[in-house]
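Participant: No letters, just coordinates:
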């Protein structure tokens, strides 16, 4: 009985619930980063271990990506119908079990199927964790929240490649999946102890037509962007996907706007603050995740002659810069405001991309180290501003749709950044890397331009000094 009373008291503590959700959010992003970046590194190993061509092994990545895209649009409805806690626990449990099974898969078809399960579960985990996080933390505490969470958010994508390389080289590719088991189990325990039970769900109509159109459209768009450089942009498959994707998404938007109970409330984008912060976030994501963090490790190894370990150490300076800016400039968010912070941060990030475009393979390594540190520094300030202000005018009842829109936005923006960089890096000219960095600079400057339309007055609730 004493244990039961203790657990009940723990569930009733609001701070404990907030901490539990913050842990869940960080863990979901770290696990997603591992699954996205580590698997890319071990593709050559899988071709040997599973005795399959690279074209077949690539479906371990595509299955995850496509299932994630298809599952995301349903996350808001599922959370409303069954409750955030229940959906998060179920999807994280499925993700964790699938991770363990991936680690013991005996052949490629098994691995591809399990990766699809991972992707579908991961799509729900990320969106539900985001909505829980912003629902529990009031606007005036979100700037401090984002500053706290930026370290693990930045560390995941930056350190996943060297971690993946270490696991594959010194242990086994199977450990790249098995490392998710303790993280997933620990996160489920934290949520079970920290969050109260869900209130009764609200039954609602599931907009099947809109869901199918959104899923097909997102899958087709992501497949076009990721496979265009591989299959050829003029190949029949890519051309068909390039037509089907936008058409299906346009139809999905039309269906959602006409529906009285939309799966995704796209009317949220009618609010300027939410719309402009999402646009700026798309360009920031394409610049940072789809650009700098994708291009630079390849540049370091192919043009600068760095080893994988050296490349990993250089990239490790990115989160150092992110954390430093979040704990210095980020602390002045309440004074500076989201507009100026995001405009200056993205503008300076674009300038750094221009510097990277100018320097060639003969550039001293210390210069590249400095630029990676500065990239993290400038990106950190922009991230604090955009993430802290984005949901300022979104009510709790719309948080599910808003978080889904944000996470879909990030996935598509990353794919666009990677596709643009891949196209330019593989051009016959010797200036491929230079062109790729120029493209990331353009993305950053467009993000800064979008940020000029953010009004601090609309994010005023997030700029109040926190009281606790």
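Facilitator: Ah, there it is. Remember, predicted model here, so these are calculated numbers, not experimental data. Numbers count the residues shown, from 1 in each chain.
Participant: CA only for contacts and neighbour counts going forward, please
Facilitator: Noted.
Participant: Could you check which helix or strand contains residue 114?
Facilitator: helix 108-136 (DSSP states H and E).
Participant: Tell me how far that helix lies from the chain's centre.
Facilitator: Centre-to-centre, helix 108-136 and its host chain are 12 Å apart (Cα atoms, centre = their mean, to the nearest Å).
Participant: Below is an additional structure, to be compared with the one above:
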């Protein structure tokens, strides 16, 4: 079989997108473990080091709203290659940074590249695959969605202990170079889509609006929700976004196509995805903290303990096409979300005496169940989106996921802080310190389960009529030929 037959346009965009998203997803978690080491080498306070992540998050929020327009206007391949190149070069510069200002600047450049990669690449991917084949691409997408974030703390812990924090950035270089070379040679241009001029009012409202809201959500717990900085920033962000909705709905060719939300299926799956992202990212924020803060687990061991969650998501990606064929995505989502919710609730019972393999088994089960829901959601969300609107749909979907992740971490972090303060008196009068500290984390984990409960509630509003006509290809029968023309209504 020739290279040309192996490297079909669908295969190439899948490989380039997975590699690019792997970089972005791993970078989101790999730096956190290295922050203390960065503080020591650059001789800065931990509070100052937090700006390293803030700059990245804010720059992502700035470019994310216009990513769909840029991909449609200048071509998906061109924008994806620019974004991956910028991210890779900025990673090299981060590794060579000698002062805090340099590191912040290069992290901002990383964020610009990372903010463009997800929606532009996703739009190209879903344009390349017809709706009936999209159930099977979840097997590839789970690598950046599940494995990369879980692998980040493990890799970071190893680099910090054995080499240097700078390798947390250098590791992006070989993967980025491969993605760039591969994309430039074999990736086909998806073609420009008919778009008008840049919606300047939309950009001037969305970029600062999302940036301010993300900043307020990510820093509210650390700086205090009542602090003037957080209140003013968050309020201005909300005002900007409320104005954005008013303006975009009255624009012929808006930068953010909010009219996509008039499709009940897209709107509902978006809300389910937002709540699911909040619950998953909130749990991955709270549970590792509990292991380290309450039980004294090392950062590296914590990463190894939580990694089975990613293995569960990987297993789900392989099983999901068959599960969808048997149950349909609507029933699968309704079944998977309560199961994941129960797993999250059971994590509250973990103690210092709990068998580590039982903990890993719970996390594996959580990833397995939630992975089915995530895969089925992506299948439904873009099922009715026309190719010309795919860039806009992917951008809105990424914005919702980003807001959901920030919302989950912010609210659960605040819940953790509030309950910790409330139980401090009990510890002062002689209660066991581990037990009282654990209570706050237990409540926060129940909050993560609550987000999944909300997602399940939204899933109950999906009607059979909403998914009527949505089709997907049956997976191949083991030992038999693939039924190429057989489709099943969901």
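Facilitator: All right, it came through fine. Everything numeric in this text was worked out from a predicted model, so none of it was measured.
Participant: coming back round to it: average distance between the helix or strand just after the helix holding residue 114 of the first structure and the second structure?
Facilitator: Downstream of helix 108-136 of the first structure, the first helix or strand assigned by DSSP H and E is helix 142-166. Following superposition, helix 142-166 of the first structure is found to deviate from the second structure by 1.5 Å on average (mean Cα distance after the TM-score superposition for the first structure).
Participant: Point out the other helices and strands that helix 142-166 of the first structure packs with.
Facilitator: Helix 142-166 of the first structure sits against helix 14-33, helix 39-41, helix 308-315, helix 317-327, helix 365-389, with contacts defined as 3 or more Cα pairs under 8 Å, 6 or more residues apart in numbering; DSSP states H and E.
Participant: which residues sit against that helix?
Facilitator: Residues from elsewhere that reach helix 142-166 of the first structure, judged by Cα atoms under 8 Å, 6 or more residues apart in numbering: 22, 26, 29-30, 33-34, 37-39, 41-42, 134, 176, 289, 293, 308-309, 312, 315-316, 318-319, 322-323, 326-327, 330-331, 333, 380, 384-385, 387-389, 462-463.
Participant: To residue 105 of the first structure, which of the helices and strands packed on helix 142-166 of the first structure lies closest?
Facilitator: Residue 105 of the first structure sits nearest to helix 39-41 of all those, at 14.3 Å, using Cα to Cα.
Participant: before we move on, the earlier item: mind listing what's buried along the helix holding residue 114 of the first structure?
Facilitator: 108, 111-136 (16 or more other Cα atoms under 10 Å).
Participant: Kindly reformat the helices and strands packed on helix 142-166 of the first structure as TSV containing mean neighbour count and distance to residue 157 of the first structure.
Facilitator: Formatted as TSV, these follow (neighbours: other Cα atoms under 10 Å; distance: least, Cα to Cα, whole Å):
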stretch	mean neighbour count	distance to residue 157 of the first structure
helix 14-33	21	5
helix 39-41	19	12
helix 308-315	19	10
helix 317-327	24	9
helix 365-389	24	12
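Participant: and of the ones you listed, who's closest to residue 89 of the first structure?
Facilitator: helix 14-33 (10.0 Å).
Participant: what's the average distance of the closest one to the second structure?
Facilitator: Helix 14-33 of the first structure sits 2.2 Å off on average (mean Cα distance after the TM-score superposition for the first structure).
Participant: what's the spacing between that helix and its chain's center?
Facilitator: Averaging C-alpha positions (Cα atoms, centre = their mean) puts helix 14-33 of the first structure 14 Å from its chain's average.
Participant: what angle do that helix and helix 142-166 make?
Facilitator: 30 degrees (axes from the mean of the first three to the mean of the last three Cα atoms, to 10 degrees).
Participant: Show me what helix 14-33 of the first structure is in contact with.
Facilitator: By Cα under 8 Å, 6+ apart, the list of residues contacting helix 14-33 of the first structure reads 10-11, 122, 125-126, 129-130, 132-133, 136-137, 149, 152-153, 156-157, 160, 180, 183-184, 187, 190-191, 194-196.
Participant: Go again with 7 Å.
Facilitator: By Cα atoms under 7 Å, 6 or more residues apart in numbering, the list of residues contacting helix 14-33 of the first structure from outside reads 10-11, 122, 125-126, 129-130, 132-133, 136-137, 149, 152-153, 156-157, 160, 180, 183, 187, 190-191, 194-195.
Participant: relative to helix 108-136, how tilted is it?
Facilitator: With the same axes, to 10 degrees defining the directions, helix 14-33 of the first structure sits at 150 degrees from helix 108-136.
Participant: what does residue 118 of the second structure align to in the first structure?
Facilitator: Using TM-score structural alignment, the equivalent of residue 118 of the second structure in the first structure is residue 126.
Participant: If you could redo that for residue 167 of the second structure, that was the one I meant.
Facilitator: By TM-score structural alignment, residue 167 of the second structure lines up with residue 175.
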